[in-house]
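> Here you go, sequence then predicted model.
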Amino acid sequence: MTNFKTPRTIIATPNAPAAIGTYSQAVNANGTVYLSGQIGLDPKTGEMVDGIDAQIVQVFENLKAVTEAAGGSLSHIVKLNVFLTDLGNFAKVNETMAKYFSEPYPARAAVGVASLPRGAQVEADAVMVL
């Protein structure tokens, strides 16, 4: 069996919340960037922003900061996963997402979950191709 090692670069930026566990903000593997989940933490204070609307905006701002640190932009995202503690907020995610993305939109999944870290109401992760 051959042991292949994929070159990878760890992406980190102070413009998004620092990793709070055993993970990186993002990893670039041969031009495909895997972005870790972002919740509505303000990177300046480390505190959760108030309310679902503000959390959705902050999630996209955090993803935007990581994509830019990796040398791309939100338009380079090909797959987006959104996790919601209340699927009743799905329309709010769509409304806010339309302010950050334009057609053609990335592939996306939206999943209802029981809970998220730090009491977040929404989290999103993504895959970006440079």
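Noted; the coordinates are in hand. What you see is a predicted model, and the numbers here were worked out from it, not measured in a lab.
> going forward, measure contacts and count neighbours with C-alpha atoms only.
Fine.
> residue contacts, Ala70?
Going by C-alpha atoms under 8 Å, 6 or more residues apart in numbering, Ala70 touches Ile11, Ala26, Asn28, Val33.
> Restricted to strands, list these.
Members of the contacts of Ala70 lying in strands (criterion: DSSP state E): Ile11, Ala26, Asn28, Val33.
> wait, isn't the first one in contact with Tyr34?
No - using C-alpha atoms under 8 Å, Ile11 and Tyr34 do not qualify as a contacting pair, with a distance of 9.5 Å.
> Check it against this one:
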Amino acid sequence: MENNKITRRNPEGMPDPVGNYTHITKIPRNAELYVTSGQIGTGSTGELPESFNLQLTNTFDNIKKVLQAEQLSAENIIKVNIWATEKIDWDFMYTEWSQLFGEDYPAMTIGYLTELGLPEIKVEIEIWAAKV
């Protein structure tokens, strides 16, 4: 492994991931760390759609905008935390996920909650990223 590159792997002896993520992501010493607030599904005009999947699409769009503002890309993402109030449609989710990551997946945690910051918010995604 290179000391100046973000690396992702699934250690030997570990069960395969049950989804599109990697068990461990390593950042090199002295990398710059970026942590986003949880991104939600508001659209460009501030509206929050009723549909979970529309909120999810907007959330990924907002993540891309936050990354671009710091000249970051999916390659810089080291950890994703996802919170949802409804069951996730995994086919739809992985379509959005693969548009962002391709097949180079970061570490990921998912939790289901009864409510997020506002009752109409159905999904919130927090990103941790590093720039080497």
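In hand now; what should we look at? Please read all numbers here as calculations on a predicted model, not as lab measurements.
> TM-score for this pair?
Counting by TM-score structural alignment, normalised by the length of the first structure, the TM-score of this superposition works out to 0.69. Behind it: 101 aligned residues with a C-alpha RMSD of 1.9 Å.
> quick one on the thing from earlier: out of Ile11 and Tyr34 of the first structure, which sits in the more crowded spot?
When Ile11 of the first structure and Tyr34 are compared for neighbours, Tyr34 comes out ahead with 22 against 19, by other C-alpha atoms under 10 Å.
> just the ones in strands among the contacts of Ala70 of the first structure now: which is nearest Ser115 of the first structure?
Taking C-alpha to C-alpha as the measure, Ser115 of the first structure sits nearest to Ala26 out of these, at 22.5 Å.
> From Thr45 of the first structure, how far off is the closest residue to that closest one other than its chain neighbours?
Of all residues not flanking Ala26 of the first structure in the chain, Leu35 sits nearest, at 4.3 Å (C-alpha to C-alpha, 6 or more residues apart in numbering). Remark: distance between Leu35 of the first structure and Thr45 of the first structure (C-alpha to C-alpha, to the nearest Å) = 21 Å.
> More neighbours: which of the two?
Shown here are Leu35 of the first structure and Thr45; by other C-alpha under 10 Å, Leu35 has more neighbours (23 against 9).
> Could you verify that the more buried one is part of a helix?
No - secondary structure assignment places Leu35 of the first structure outside any helix; it is strand (DSSP: H, G, I helix; E, B strand; the rest coil).
> my read: it touches Glu68, true?
No - checked against C-alpha under 8 Å, the pair Leu35 of the first structure and Glu68 is beyond contact range at 11.5 Å.
> circling back to that earlier point, now for Ile11 and Tyr34 of the first structure: what residues contact both?
With C-alpha under 8 Å, 6+ apart, Ile11 of the first structure and Tyr34 have common neighbours Ala26, Val27, Asn28.
> quick one: contacts for the second one?
Read it as Val27 of the first structure. Applying C-alpha under 8 Å, 6+ apart, the residues near Val27 of the first structure are Arg8, Thr9, Ile10, Ile11, Val33, Tyr34, Leu35.
> Excluding chain neighbours, give the residue nearest to it in space.
Ile10 (4.7 Å).
> any chance of the contacts of Ala70 of the first structure in a markdown table, plus distance to Asn62 of the first structure?
Output for the contacts of Ala70 of the first structure, formatted as a markdown table (distance: C-alpha to C-alpha, whole Å):
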| residue | distance to Asn62 of the first structure |
| --- | --- |
| Ile11 | 13 |
| Ala26 | 12 |
| Asn28 | 17 |
| Val33 | 15 |
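> just the buried members of those?
Neighbour-count burial (16 or more other C-alpha atoms under 10 Å) applied to the contacts of Ala70 of the first structure gives Ile11, Ala26, Asn28, Val33.
> where does the most centrally placed residue in the second structure land in three-state SS?
The second structure has Val80 as the residue nearest its centroid, 3.8 Å off, counting by C-alpha atoms, centre = their mean. Here Val80 of the second structure is recorded as strand under three-state DSSP.
> That one against Ile125, yeah?
Yes - here Val80 of the second structure reaches Ile125: they are 6.9 Å apart, a contact under C-alpha under 8 Å.
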